[in-house]
Every structure is written in C-alpha cells, then in structure tokens.
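Colleague: Attaching a predicted model along with its sequence, questions to come.
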Amino acid sequence: MTIRSAIVATLAACLAWATPAAAGPTLDGVRQRGILACGVNVGVAGFSLPDSQGTWRGMDADLCRAVAAAVLGDPGKVRFVPLTAVQRFTALQAGEIDVLIRQTTLTMVRDTNLGMRMVGVNLYDGHGFMVRRDANIRSLRDMDGMTICLSPGTTNELVTADAFRAENITFRPVLQERMQDNASALQAGRCDAIGTDATQLAALRSQFTRPQDFVILDQRFSKEPYGPVVRRDDQEWFDVIRWVLFGLIEAEELGVTSQNAEQLRASSPNPAIRRLLGAVPDLGQAVKLQPSWLFDAIRAVGNYGELYERTIGPNTPIGLPRGINDLWTRGGLIYAWPLR
C-alpha cells in the first residue's frame, strides 16, 4: 500500500465513525423520531407494570430501556405501548411498535407464518396451573371438570386443551384478555384455576390479598421460551435486538456489571471485555451503532443476572430462583453466542 492510499483509507475509516452508517428502515426511523416504541404487557408484576408514579418497571420494561440505550444512548427514550395477547402481533405488523418485548413464546408457527421474526430467548418458562390451596389439587387429573381462566390468543389456551384431552378429562374455559381479570376471577371464586406460564402465575400471586391461599402446581405442560419479536422485513433491526440481548448475557458471563462497567472499560486488559464495552469499536460497527452501544445498555439496566435478580429473582415479591434461567456455566440454559 502506498503512503497516499494509506492516508485515504485512514480518512475513510474516520469518516465512517463520524457519521452513523446507513441502516435499515426501523433503526433509521427510531433515530429520526428519537424514541423507541416498545410493546409490553398491560401489566404483570416483575415484567411490565407501572409503579405509583407511572414509571414502567420489570424485566420486559428494562429490556426496552436497554435497546433504547444501545440505539439512542438514553434508556429514557422509550414509549411503552401496553398490549394484550390479542393485540400484540397486530400492533407489530402494523408498525405501531418497533419491537415487542412482552412475555411472548417463541414458536415455529409464529416465526414462519406471521411475518415476524423471533429474536432470541430471554427467559425459559413452562405452562402451569394455579389453584386454591384448600382445593387439595395435586395433579391434572384432580382438575377434571374445573373452570379454568385463560387468556385468548396465547399458547396457554392451546396447551391447556391438549393437556386435558391427553388425560381424557374435561374443563370449562373462561377466556379474558387481561390476565389481571383472570387473577380477580380466581380470587373471587369465579374460576377454579388459572392456566398460564409459571412465572406469570408467580407474578400474579405476588399481588393477591392473600397469596398464601393459592398454590402453583409443580407439573409443567409445555416449553415456553420468551423473547423479543420484530417484523420479518428488517434484518438489520433484528440484528440490533438480538445482539443487545446477547450482550447483556455476555456481560454476566464476563463479570461486567452496571457498577464496574466504566472502570473495566478504562482499565481491563481482557480483550473480550474491551470489545464488549466499546474500548475497541468493531462490535458497534457490525450493527451500525456507536462503539459504546453495549456499554450504554449495561450501564442503564445491568447485565442479565442483575436484570433477573432485580425484577423477578428470589429477593423480590415474585421470588423466582434462577433455575434453568441461570448461566450455562452454572447448570442453566442462558448462553450468549460469541460476540466475535
């Protein structure tokens, strides 16, 4: 390479970092309006629920903030759009939201038939049932003939029907869009059980007047991997959401937290940590974001472990141990693809 061509190459590289690279329509749209439209649940404790000041709290809400921090440099630049299970996919297809982060089970049929892409797993769950403790229910066969509250348009509605059919027993469904309405119906005795994913059952029970009066049966009847969902027509936006999620998991694997990220970015000799935190810029360039994209996300919401423990972990009212949602190095299923 001649001296002249080397200078030209260096100037081109500098110019590339001075202005963000051209991106797909969703990323460009979010940048232009300066806000991320994020679809969340209408209100489930530990996942997405407004507090007394109207601030959305929970794992899903904070994942929205992580994306906003990575894309816009500010976790506060999020417009939360509460959606029922019936509304969620239509809102995404219509462009009313940029990303759906709302306790959505990733399935093949949804991934291939709805014009959407399932991004990656942020929580592993399974379908279960919650009943009154004094009903003395021990297994599914004890639930023959019961009235079960379910939300329409969910995998839980189908799983419940399949489970009862397999046991050759019957149930009476009560379908209500809002899970909070199902919770009220169970407490008031209008249904004998709620059927949904176990983490949601724990979240609902944490807000009951007498949570000790209700029990979640041990048996699980399905695999329910939750994850963000985007429209199929924008691969670059898919990449952004996937790698923000994997970046938070990688941060936990590397011991990078919201508290030590700044110090590690300045002084860590570990090449993987330096890449993660943008001390070297190649990861941000790959997704057309600034070098600090993952550093900003981690500083905003913490690594995956911090996010889990703060929102639904054992020391929260939800009280869920890590279990299968622990890192793969500790016997769980949470695993980030290598970032390089």
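Modeller: Here it is on my side, so go on.
Colleague: For the rest of this, base every contact and every neighbour count on C-alpha atoms.
Modeller: Will do.
Colleague: number of nearby residues for Ala91?
Modeller: Residues within reach of Ala91, counting by other C-alpha atoms under 10 Å, total 17.
Colleague: Apart from its chain neighbours, what residue comes closest to it?
Modeller: Among residues not flanking Ala91 along the chain, Ile97 sits closest, at 6.3 Å (C-alpha to C-alpha, 6 or more residues apart in numbering).
Colleague: Can you tell me the SS state at that neighbour?
Modeller: coil (DSSP: H, G, I helix; E, B strand; the rest coil).
Colleague: next up, a second structure to put side by side with the first:
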Amino acid sequence: MYFLKFLLFFFFILFHFHPINAFVLDEVKERGYLQCGVSEPFIGFSNVDTEGNWSGFDVDVCRAVSSAIFSDPDKVEYITTTNRSRFPVLAGGEVDLLSRVTTWTFSRDVNLGFEFTGINFFDGQGFMVKSSLGVISAKELDGASICIITGTTFQFNIDMFFKKNNINYTPVLVEFNDEAFENFLSGRCDVYSDYITELANKRITLPDSNKHIILPEIISKEPLSPLVRHGDDQWRDVVSWSLKVMIIAEELNINSQNIDDHKESENKEILRLLGLLGPYGTMIELDDLWAYQIIKHVGNYEESFKRNLGSESLLNLKRGFNKLYNKGGLLYAPPFR
C-alpha cells in the first residue's frame, strides 16, 4: 500500500511539473503538411506570385524542413505574420515554426519561451550612398552628411563607428525613417543608414538603383534565425539541422545538381549526409534520406542565397559575413557525424 501511494505521488509530481506535450514532429507528420510562419511579402525573403507560389530565402527554410519530413518541399502552408503578430502566432501554436527576418536576442530567447534554431543570415546596420559620392567604404565617409533620427540606436551605432575610426560626420536630423530616406534621395544628405536587408529592398525600388551603393561595413549585430516554441528539443533539432545540412553541403561542394555524383564518395561525412552510412535518420526520427532530400529539392546554402538574395536575384547582395567560415565569413555548422 505504501509503495502504491508513493508511486501515485511520484506520477503526480512528474506530470504536474513536467506536463506531457504533443511532439510537433508527430503532429506535422499526422497532419500531412508543415505550417510555417513567414513575413508579409518582402523581396528576397518571402515572395508570393499571382498563383500563390511562395519563394524566398526564409521560405527555403520551410521548404527544407518539409523536404526532410515528407521528401517534398511543397508540403507547406505559409501563414503571413507581421512584426506585431509573429510571436503570438508562434506561441499560440498557429504555426510550427517561424522563418521570417527575426533577430536572435537574449530577451526573445529567454523571456518569450522560444528556441532559435541557428543563424541563417547575418544582418546589421549599414550605409547606402550614391555612386557619385565616390566612396567604396564607410571608412571614407569623413565629413559626409547622414540623415538620421535623433536619439535612436541607429544614431548611437553611427556615433560609435565614426569615433572608432577617428572620422567625423554631419547629422541631418529627421523624425521618421521614411523622411530620412526621402531626404537622402533629394540630396539633402550624402548617406542613408538602415539594416542591410532594408537597404537592399529600398534600393531596388529606385529607377536608378545601379547608381546607389551599399557599402560593405556592418556596424551592428542583427543575427536572423528561424525559431520554434520552447520545450520540444526533438522538433528544434529537425528545424536546426535542416538549415545546418544546407551549410554543410556548401562546405562539401554538394549541390542540387551534383548530389547524385557523390554517392560513390570515399568521404564518410558525405555518405552520412546522403543517407548511405549510419542511422542518421533514426536518430532524428526521419527517413534515412532526409538530408539528401533537402539538398536535392532546395539546394545548399549558396544556391539559396544566390537565387534569393545574391547575384541571381533583384537584390544582388554580396555574401559578406554570410560566407562560409573558411572563406572569410561567419557561417559555420557542426560536423555531420
């Protein structure tokens, strides 16, 4: 009798303090498709055509996860979110993951009950100038005028950058960001500053976009990452490693076009990635070919970057910090073993 009471008490404590959560991976498999939160149409990251087909850099994360689970990149329902609605939508279980230009910060990670799954884009504050200014680096902006909203983090970052490099600038103070951009276009100031992603999107709206240059320096940290709800490590692993597979594939020179040529490789990491060696599907509760399906259907990181943000896109962004670690960037994934 004492043992029975102890056992009942044990299970009460266990379930009271560790409630049973439905595992997202099982729910997605049973549902038959992934629910992915993305931004409202934002060129390069989440675009939708007239037939309802989605594309973009953030969309490719959703497509990669779908490929890993279903061997099909199109088993996705895309749910648009705004800056205000994105976190309640994720917290409320309306989406399985959020993949939409969201900065990884301490408070969002710790206080909001979310798990960031890995940096997929290193964003940050940068500068745009007209090519007629004749500069190719922000360090050459000594004496330039910058349209800026007073009292903002943007102003603080600019002040710190100019002090660090022992150069000066003339602030042209405005109240709103749109006003700063309009003043830059009218020639009231030499420089406009915003996040690199925003600069690229604003530049392509200009009729003379080729006469505007985004300088290479980034003066703040804005690491963008997909995120999931806290408390389901298995699901976090699926989303996290779907991105990591794309990074590793680029490092190993495997892409959507040549992946089948690597099936006879002597490189064991490649064989593991292709599902030909080891129980790496069982470990993550997916098919053995889950990583192969990601690369085959979505491509490696370089392919996704090129077609959505880089040389094959309207934005034509340079890789910058988003190069692999062994090519001068910050992009890095743990080994697949």
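Modeller: Perfect, I can see it now. Because the structure is a prediction, the values reported are computed rather than measured.
Colleague: where does the TM-score land?
Modeller: Here the TM-score for the pair of chains, by TM-score structural alignment, normalised by the length of structure 2, is 0.77; 303 aligned residues with a C-alpha RMSD of 3.3 Å.
Colleague: that older thread, tell me who's in contact with the residue nearest to Ala91 of structure 1.
Modeller: Going by C-alpha atoms under 8 Å, 6 or more residues apart in numbering, Ile97 of structure 1 touches Leu36, Ala37, Cys38, Gly39, Val81, Ala91.
Colleague: any idea which of these has the most stuff around it?
Modeller: So for those (other C-alpha under 10 Å), the most neighbours sit at Gly39, 30 neighbours.
Colleague: That one maps to what in structure 2?
Modeller: Counting by TM-score structural alignment, Gly39 of structure 1 lines up with Gly37 in structure 2.
Colleague: Kindly report the same for Val121 of structure 1.
Modeller: Here Val121 of structure 1 is matched to Ile119 in structure 2, going by TM-score structural alignment.
Colleague: what does Ala69 of structure 1 give?
Modeller: Ala69 of structure 1 maps onto Ser67 of structure 2 when the alignment is built from TM-score structural alignment.
Colleague: Any idea how many residues pack against Ile248 of structure 2?
Modeller: Neighbour tally, Ile248 of structure 2, other C-alpha under 10 Å: 24.
Colleague: Where does it sit: helix, strand or coil?
Modeller: Applying three-state DSSP: Ile248 of structure 2 is helix.
Colleague: Against Ile43 of structure 2, how distant is the closest residue to it other than its chain neighbours?
Modeller: Leaving aside its chain neighbours, Ile248 of structure 2 sits nearest to Ala333 (6.3 Å; criterion: C-alpha to C-alpha, 6+ apart). To Ile43 of structure 2, Ala333 of structure 2 is 26 Å away according to C-alpha to C-alpha, to the nearest Å.
Colleague: which of those two has more neighbours?
Modeller: Ile43 (22 against 18).
Colleague: Could you pull up the residues touching the residue nearest to the more buried one when sequence neighbours are not counted?
Modeller: Spatial nearest neighbour of Ile43 of structure 2, excluding adjacent residues (C-alpha to C-alpha, 6+ apart): Asn201 at 6.5 Å. For Asn201 of structure 2, the contact set (C-alpha under 8 Å, 6+ apart) comprises Phe42, Ile43, Leu315.
Colleague: Residue in structure 1 paired with the last one?
Modeller: Here Leu315 of structure 2 is matched to Ile318 in structure 1, going by TM-score structural alignment.
Colleague: Could you list which residues are in contact with that match?
Modeller: With C-alpha under 8 Å, 6+ apart, Ile318 of structure 1 has these contacts: Ala45, Gly46, Ala202, Ala203, Arg205, Ser206, Thr311, Ile312.
Colleague: Recalculate using a threshold of 7 Å.
Modeller: Gly46, Ala202, Ala203, Ser206, Ile312 (C-alpha atoms under 7 Å, 6 or more residues apart in numbering).
Colleague: Please name the nearest non-neighbouring residue to Pro171 of structure 2.
Modeller: For Pro171 of structure 2, the spatially nearest residue (C-alpha to C-alpha, 6+ apart) is Ile146, at 5.1 Å.
Colleague: Let me see the contact set for that neighbour.
Modeller: Contacts for Ile146 of structure 2 (C-alpha under 7 Å, 6+ apart) come out as Tyr169, Thr170, Pro171, Val172, Cys189, Asp190, Val191, Tyr192.
Colleague: Contacts only, for the last one.
Modeller: So the one you mean is Tyr192 of structure 2. Contacts of Tyr192 of structure 2 (C-alpha under 7 Å, 6+ apart): Phe127, Met128, Val129, Ile146, Cys147, Ala180, Phe181, Phe184.
Colleague: Report the buried residues of the strand or helix carrying it.
Modeller: Element membership for Tyr192 of structure 2 (DSSP states H and E) is strand 191-195. For strand 191-195 of structure 2, burial by neighbour count (16 or more other C-alpha atoms under 10 Å) applies to Val191, Tyr192, Ser193, Asp194, Tyr195.
Colleague: what about Ala69 of structure 1, neighbour count?
Modeller: With other C-alpha under 10 Å as criterion, Ala69 of structure 1 counts 27.
Colleague: Skipping adjacent residues, who's closest to it in space?
Modeller: Pro75 (4.3 Å).
Colleague: any idea how far Lys268 of structure 2 is from Leu243 of structure 2?
Modeller: As judged by C-alpha to C-alpha, Lys268 of structure 2 and Leu243 of structure 2 stand 20 Å apart.
Colleague: and those two? which has more neighbours close in?
Modeller: It is Leu243, of Lys268 of structure 2 and Leu243, that has more neighbours when counted by other C-alpha under 10 Å, with 26 against 14.
Colleague: what helix or strand is that one on?
Modeller: Here Leu243 of structure 2 is assigned to helix 233-251, by DSSP H and E.
Colleague: Quick one: name whatever helix or strand follows that helix.
Modeller: By DSSP H and E, the next helix or strand past helix 233-251 of structure 2 is helix 268-273.
Colleague: and for the following helix or strand past that next one, what span of structure 1 is it aligned with?
Modeller: Using DSSP H and E, the helix or strand that follows helix 268-273 of structure 2 in sequence is helix 290-297. Counting by TM-score structural alignment, helix 290-297 of structure 2 falls onto residues 293-300 of structure 1.
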